[in-house]
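>>> Sequence plus predicted model, see below.
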Amino acid sequence: MNAAVAGARRKEKHVTTRTTVVVTTRNRRRELELSLKHHEGPVILVDNGSTDGTADAIRTAFPHVEVVELDRNIGAPGRNVGVRLARTPYVAFADDDSWWAPGALERAADVLDDHPRLAVLAGRVLVGTEEEPDPICAEMADSPLKVRPDAPGPSVLGFMACGAVVRREAFLTAGGFDDVVFFYGEEERLALDLAAAGWDLAYVDDVVAHHHPSPARDPRGRRILAARNMVLTAVMRRPWPVVARKVFEAARRGPEGRRGLRDAVRRLSPALAMRRPLPPHVETARRLLDTA
């Protein structure tokens, strides 16, 4: 065995013992056939009730991937299923149209090893064939939040799931993603709860993920979801005056915002059941982001 092969095997072993990639999908078989080949370490694919033969196709093409078939679409909480099944201390999320750069998971695991208070490492996400950084990366890099002395990068109170590596223990203790928000913007409530529990969240620019957005998207539907979930997240965690502002903001977004508000009303009861206002120091930090 030559030195290069031996080094590659040592690296693969190092990654697999610390980080699992959890991917959720629904009817995106073609995207998965392109993205899954890029992942390092163990991969758990949670299929949210696909009807296009995704599960069988992936089992055949990628026998090393652990495929979990759900009988219906449960949205972002599908990731919770994968995290619970993971047998590593860290979990890297990916969408069916995203993957992590070579060596990124090893670097992320090193950072998490060195920072035991860190629950979420938000990486840099490069979009499309042009590999332009997602605009949220600049926002996280310039975060106005106070940086903890022991943090590996700027402190944040949000992240993109497809560009995040989480500490499994912290994620599960915080309850993971919820079925009130269900999908789109699901990261905010979890980020707030992790901060409220005393965990750190930080942006680390040299941990890189690639995202090639699928053409099978519904921009109007996503704008409706954005308005709906902004209000629902506020109901679950923010003071009532902030909730009122979010309602007003959604209404000002035109027909899609008003549709989002109507949809939010249908989910109001479970949102109220989960209501738990943030501790003052986290609410203050979140307000700083609102004004920034």
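Looks like it came in fine.
>>> can we go C-alpha only for contacts and neighbour counts from here?
OK.
>>> Please, where are all the strands along the chain?
Remark: strands assigned in the chain by DSSP state E are 19-25, 43-48, 66-70, 90-95, 98-100, 118-127, 132-133, 164-167, 200-211.
>>> contacts for the shortest one?
Residues outside strand 132-133 that contact it (CA atoms under 8 Å, 6 or more residues apart in numbering): Arg124, Val125, Leu126, Val127.
>>> Please state the offset of that strand from the chain centre?
Its chain's C-alpha centre and that of strand 132-133 lie 18 Å apart, by CA atoms, centre = their mean, to the nearest Å.
>>> Same check on the last one?
Averaging C-alpha coordinates over strand 200-211 and over its chain gives two centres that are 11 Å apart (CA atoms, centre = their mean).
>>> Show me what it is packed up against.
On a contact count with 3 or more CA pairs under 8 Å, 6 or more residues apart in numbering; DSSP states H and E, strand 200-211 meets strand 98-100, helix 104-114, strand 118-127, helix 135-141, helix 187-196.
>>> quick one, which of these is packed in tightest?
Most buried of the helices and strands packed on strand 200-211, by mean neighbour count (mean count of other CA atoms under 10 Å): strand 98-100, with a mean of 28.
>>> ok, and what's touching that one?
So strand 98-100 is contacted by 35-36, 38-40, 94, 162, 208-213 (CA under 8 Å, 6+ apart).
>>> can we see that at 7 Å?
Ser35, His38, His39, Cys162, Val208, Ala209, His210, His211, His212 (CA atoms under 7 Å, 6 or more residues apart in numbering).
>>> distance between it and the chain's centre?
So, by CA atoms, centre = their mean, the centroid of strand 98-100 is 12 Å from its chain's centroid.
>>> How about stretch 156-176?
7 Å.
>>> in that stretch, what counts as buried?
156-168, 170-171, 174, 176 (16 or more other CA atoms under 10 Å).
>>> still on that earlier bit, quick one, which of the helices and strands packed on strand 200-211 gets closest to Arg59.
Closest approach to Arg59 among these is made by strand 98-100 (18.5 Å; CA to CA).
>>> How about the contacts made by Asp95?
Going by CA under 7 Å, 6+ apart, the list of residues near Asp95 reads Val23, Thr24, Thr25, Cys162.
>>> from memory the first one sits against Val46, does it?
Yes - using CA atoms under 7 Å, Val23 is in contact with Val46, at 6.1 Å.
>>> Which of those two has more residues huddled nearby?
Val23 (26 against 22; other CA atoms under 10 Å).
>>> That one: what's it in contact with?
Here Val23 is in contact with Ile44, Leu45, Val46, Phe93, Ala94, Asp95, Asp96 (CA under 7 Å, 6+ apart).
>>> ok, and here's another one to check against it:
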Amino acid sequence: MTATSAAPTTSRSRVPEGVTVVVMSRDRREDLLATLPRHEAPVVLVDNGSTDGTADAVRAALPEVTVLPLAENVGARARTIGAGHAGTEFVAFADDDSWWAPGDLARAAAIMRAHPRLAVLNARVLVGPEERLDPLCPELAASPLGTPAHLPGPRLLGFIGCAAMVRTEAFLAVDGFDPVVRFPGEEERLSLDLAAAGWDIAYVDSVTVHHHPSTRRHDPAARRTAIWRSKVLTAVMRLPVRDVVRTVVAALRTGAPERRGLRRALPDLPAALRRRRRLPAEVLADLRLLDGDAK
């Protein structure tokens, strides 16, 4: 029997020491009631202003879950709130439609303890009941940044939010996910700031996260719009002016969803500019390598 066909895990006999699972969600009550029991560590659910009774339903069905209800949708900042509340050495992120494979929370924590400069471990992601490898994973495995001897896998400058375990100290030291970018595409700014602070991110395919995409997902065009909004704001906060211009021009030339993303970034530009801090040269060099730009 595979992990995805098995009944949800309710035993806490394999609870990994020093790990909390932080889940953010909005209006996906039924998905949560199915996935939350699968987690093998204490769970903090941060509810992003749901209107479907999520908080009350989870408290009633799963009293062992800590529920932090927010009055409004703060996007990925909810994960930062959850990590601050958790107070454990490590935090594993999961979405309302994902969970870590049995035993792999403990495995990931052991890997991170063995690699003290590792701030984020990105697990392998298997999608759906058929367990298809997420198409992003081969890209991460082939990272042009290589696999330094001090890391357990290829070095990255990004990660998949629902498949990451973070070292809480490092995550909070760079302010976690910020209130400007919100969601999706929130991983980029955080990854760049961790690299600037001397921390590492690595892809580790011996650790698995299962992702069964919710049936209540946004349409692809809307998601592209939201991602480009995040790209523009991240560029303004961290990249040289010429790269900000490149990002804006790319948004204008790519298509209607990307142009909408640019427009939707405009109200948050003042907040992004207040947080602007240019990256060090070595991080910019790595970023250009990943982008295929040697200039």
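Received it, and whenever you're ready, just let me know what you need. What you are looking at is a predicted structure, and each value in this text was computed from that prediction instead of being measured.
>>> which among the contacts of strand 98-100 of the first structure gets closest to Val231 of the first structure?
Cys162 (22.7 Å).
>>> just checking, that closest one touches Asp97?
No - using CA under 7 Å, Cys162 of the first structure is not in contact with Asp97; the gap is 9.1 Å.
>>> And the residue sitting nearest the centre point of the first structure, how close does it get to Val125 of the first structure?
In the first structure, the residue lying closest to the centroid (CA atoms, centre = their mean) is Ala161, at 1.6 Å. Using CA to CA, to the nearest Å, Ala161 of the first structure is found at 10 Å from Val125 of the first structure.
>>> Same check on Ala164 of the first structure?
In terms of CA to CA, Ala164 of the first structure sits 9 Å off from Val125 of the first structure.
>>> for Arg28 of the first structure, same thing?
Distance from Arg28 of the first structure to Val125 of the first structure, by CA to CA: 20 Å.
>>> Over to Pro144 of the first structure?
Pro144 of the first structure is 20 Å from Val125 of the first structure, where distance means CA to CA.
>>> what does Asp96 of the first structure give?
14 Å.
>>> What of Pro239 of the first structure?
Pro239 of the first structure sits 32 Å away from Val125 of the first structure, going by CA to CA.
>>> go on, Pro116 of the first structure?
In terms of CA to CA, Pro116 of the first structure sits 24 Å off from Val125 of the first structure.
>>> ditto for Glu256 of the first structure
27 Å.
>>> Over to Pro149 of the first structure?
Counting by CA to CA, the gap from Pro149 of the first structure to Val125 of the first structure is 25 Å.
>>> any chance of the helices and strands packed on strand 200-211 of the first structure in CSV, plus distance to Ala3 of the first structure?
Listed next are these as CSV, based on distance: least, CA to CA, whole Å:
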stretch, distance to Ala3 of the first structure
strand 98-100, 25
helix 104-114, 19
strand 118-127, 31
helix 135-141, 37
helix 187-196, 42
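>>> Which one of the ones you listed lies nearest to Ile74 of the first structure?
Once those are compared by CA to CA, helix 187-196 is nearest, at 15.5 Å.
>>> now that closest one against strand 200-211, angle please.
Orientation check (axes from the mean of the first three to the mean of the last three CA atoms, to 10 degrees): helix 187-196 of the first structure against strand 200-211 gives 150 degrees.
>>> Mean distance between helix 187-196 of the first structure and the second structure after superposition?
Helix 187-196 of the first structure: mean distance to aligned residues in the second structure after superposition is 0.4 Å, counting by mean CA distance after the TM-score superposition for the first structure.
>>> Could you pull up the contacting residues of Asn73 of the first structure?
Counting by CA under 7 Å, 6+ apart, Asn73 of the first structure has contacts Asn48, Gly49.
>>> one more time with 10 Å, if that's ok
Counting by CA atoms under 10 Å, 6 or more residues apart in numbering, Asn73 of the first structure touches Thr25, Arg26, Asp47, Asn48, Gly49, Ser50, Phe182.
>>> What separation is there between the nearest residue to Leu192 of the second structure once chain neighbours are set aside and Trp228 of the second structure?
Setting aside the residues directly before and after it, Leu192 of the second structure is nearest to Leu157 in space (CA to CA, 6 or more residues apart in numbering), at 6.4 Å. To Trp228 of the second structure, Leu157 of the second structure is 18 Å away according to CA to CA.
>>> what do you get for Arg274 of the second structure?
Counting by CA to CA, the gap from Arg274 of the second structure to Trp228 of the second structure is 20 Å.
>>> which of those two has more neighbours?
When Arg274 of the second structure and Trp228 are compared for neighbours, Trp228 comes out ahead with 26 against 10, by other CA under 10 Å.
>>> Determine the number of other residues adjacent to Asp206 of the first structure.
Neighbours around Asp206 of the first structure, by other CA under 10 Å: 11.
>>> What about Asp200 of the first structure, how many residues nearby?
Using other CA under 10 Å: Asp200 of the first structure sits among 24 other residues.
>>> which residues sit in contact with it?
115-121, 147-148, 150-152, 155-157, 191, 194.
>>> Skipping its backbone neighbours, what lies nearest it in space?
Excluding its sequence neighbours, the residue lying closest to Asp200 of the first structure (CA to CA, 6+ apart) is Leu118, at 4.6 Å.
>>> next one: Val235 of the first structure
Using CA to CA, 6+ apart, the closest residue to Val235 of the first structure is Val243 (6.0 Å).
>>> What of Leu252 of the second structure?
Arg259 (5.3 Å).
>>> Aligned to that neighbour, what sits in the first structure?
Aligned counterpart of Arg259 of the second structure in the first structure: Arg258 (TM-score structural alignment).
>>> I figured its match hits Ala251, correct?
Yes - if you go by CA atoms under 10 Å, Arg258 of the first structure and Ala251 touch, sitting 5.1 Å apart.
>>> Among these two, which residue is more densely surrounded?
Neighbour totals were compared for Arg258 of the first structure and Ala251, and Arg258 leads with 20 against 17 (other CA under 10 Å).
>>> can you pull the contacts of that one?
Per CA under 10 Å, 6+ apart, neighbours of Arg258 of the first structure: Ile224, Ala227, Arg228, Val247, Phe248, Glu249, Ala250, Ala251, Arg252, Ala264.
>>> And the spatially closest residue to Val65 of the first structure that is not a sequence neighbour, how far from Lys246 of the first structure?
Spatial nearest neighbour of Val65 of the first structure, excluding adjacent residues (CA to CA, 6+ apart): Val43 at 5.2 Å. With distances taken as CA to CA, Val43 of the first structure is found 38 Å from Lys246 of the first structure.
>>> Same check on Glu33 of the first structure?
For Glu33 of the first structure, the distance to Lys246 of the first structure (CA to CA) stands at 39 Å.
>>> Just give the closest residue to Leu151 of the second structure, not the sequence neighbours.
Nearest to Leu151 of the second structure is His115, by CA to CA, 6+ apart, at 6.5 Å.
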